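my questions concern the predicted model and sequence given below.
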Amino acid sequence: FFGVLSEKIGRKKAIMIAAFLALPVLPLWAFASGSIMIGVGAFLMQFMVQGAWGVIPSWLTELVPANARAVLPGFVYQLGNLIASVNA
């Protein structure tokens, strides 16, 4: 949903909308008392989080100069894996 929306209104706006829509869902996800409401809150929270973070790779790729687009995203991904490898 947010991917299609980002094509129409822009990547940054779609990311911001998804992030702001996560704020009203936060109490439902964090403080719900019943298991059904926790499930609904978790689903909605994941929908908003994935909506924001799902668009970010496209947005970052568009920021990279055209001659480095094939190399830079993969390099940054592997660099992140290298940095996170000390956590294990």
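The structure has been received and is ready for your questions. Numbering: from 1, shown residues only.

CA atoms for contacts and neighbours, from now on please.
Will do.

in the protein, which spans are helices?
2-9, 11-31, 35-63, 72-84 (DSSP state H).

OK, contacts around the residue positioned nearest the centre of the chain?
Centroid-nearest residue in the chain, with C-alpha atoms, centre = their mean: Trp53, separated by 1.1 Å. Trp53 makes contact with Ile15, according to C-alpha atoms under 8 Å, 6 or more residues apart in numbering.

change it to 6 Å
Residues near Trp53 by C-alpha atoms under 6 Å, 6 or more residues apart in numbering: none.

again, but for Ala84
Ala84 neighbours (C-alpha under 6 Å, 6+ apart): none.

distance of it from Ala18?
Noted for Ala84: a distance of 26 Å to Ala18, by C-alpha to C-alpha, to the nearest Å.

take the one below as the second:
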Amino acid sequence: MLENEKEKLDSYIHRLGNLTLTAYNGELSNKSFSKKIDYFNNSNLRINHYFREQNIEIWNLEAINQRSKYLADIAVKVWIR
């Protein structure tokens, strides 16, 4: 991986689309996405249903951007009231 690619990936770590709620952060934090997706697909938290509903299999910058937009759209609907 080139240095500028790593920097770009690192800049996405704390973006809204790359974050979620879980009671298992300690267990999941350093696992690969393919290991985390099983948890997300079986989560009772509505925020994690996105992964199942969108059939997310690959987690990359495009997927993070799409989820960021999805969450931002929800936030606007909720807080516009």
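Structure received. Remember, it's a predicted structure, so these values are computed and weren't measured experimentally.

and the TM-score between them?
Here the TM-score for the pair of chains, by TM-score structural alignment, normalised by the length of structure 2, is 0.33; 46 aligned residues with a C-alpha RMSD of 4.0 Å.

for structure 2, which helix is longest?
When every helix of structure 2 is counted residue by residue (DSSP H), the longest turns out to be helix 61-79.

buried sites along it?
By neighbour count on 16 or more other C-alpha atoms under 10 Å, the buried set for helix 61-79 of structure 2 is Ile64, Asn65, Arg67, Ser68, Leu71.

how about stretch 30-45 of structure 1?
By neighbour count with 16+ other C-alpha under 10 Å, stretch 30-45 of structure 1 contains the buried residues Ile38, Gly41, Ala42, Leu44, Met45.

can you report how many residues neighbour the closest residue in space to Asn41 of structure 2 that isn't next to it in sequence?
Once flanking residues are discounted, Asn41 of structure 2 sits nearest to Arg52: 5.1 Å by C-alpha to C-alpha, 6 or more residues apart in numbering. By other C-alpha atoms under 10 Å, 15 other residues sit near Arg52 of structure 2.

which positions in the helix or strand encompassing Arg52 of structure 2 come out as buried?
Element membership of Arg52 of structure 2, judged by DSSP states H and E, is helix 49-53. Buried residues in helix 49-53 of structure 2, defined by neighbour count with 16+ other C-alpha under 10 Å: Tyr50, Phe51.

residues in contact with that helix?
Asn41.

if we go to 7 Å?
With contact meaning C-alpha atoms under 7 Å, 6 or more residues apart in numbering, helix 49-53 of structure 2 is reached by Phe40, Asn41.

contacts only, for the residue nearest to Ala42 of structure 1 when sequence neighbours are not counted.
Once flanking residues are discounted, Ala42 of structure 1 sits nearest to Trp29: 5.4 Å by C-alpha to C-alpha, 6+ apart. Applying C-alpha under 7 Å, 6+ apart, we find Trp29 of structure 1 in contact with Ile38, Gly41, Ala42, Met45.
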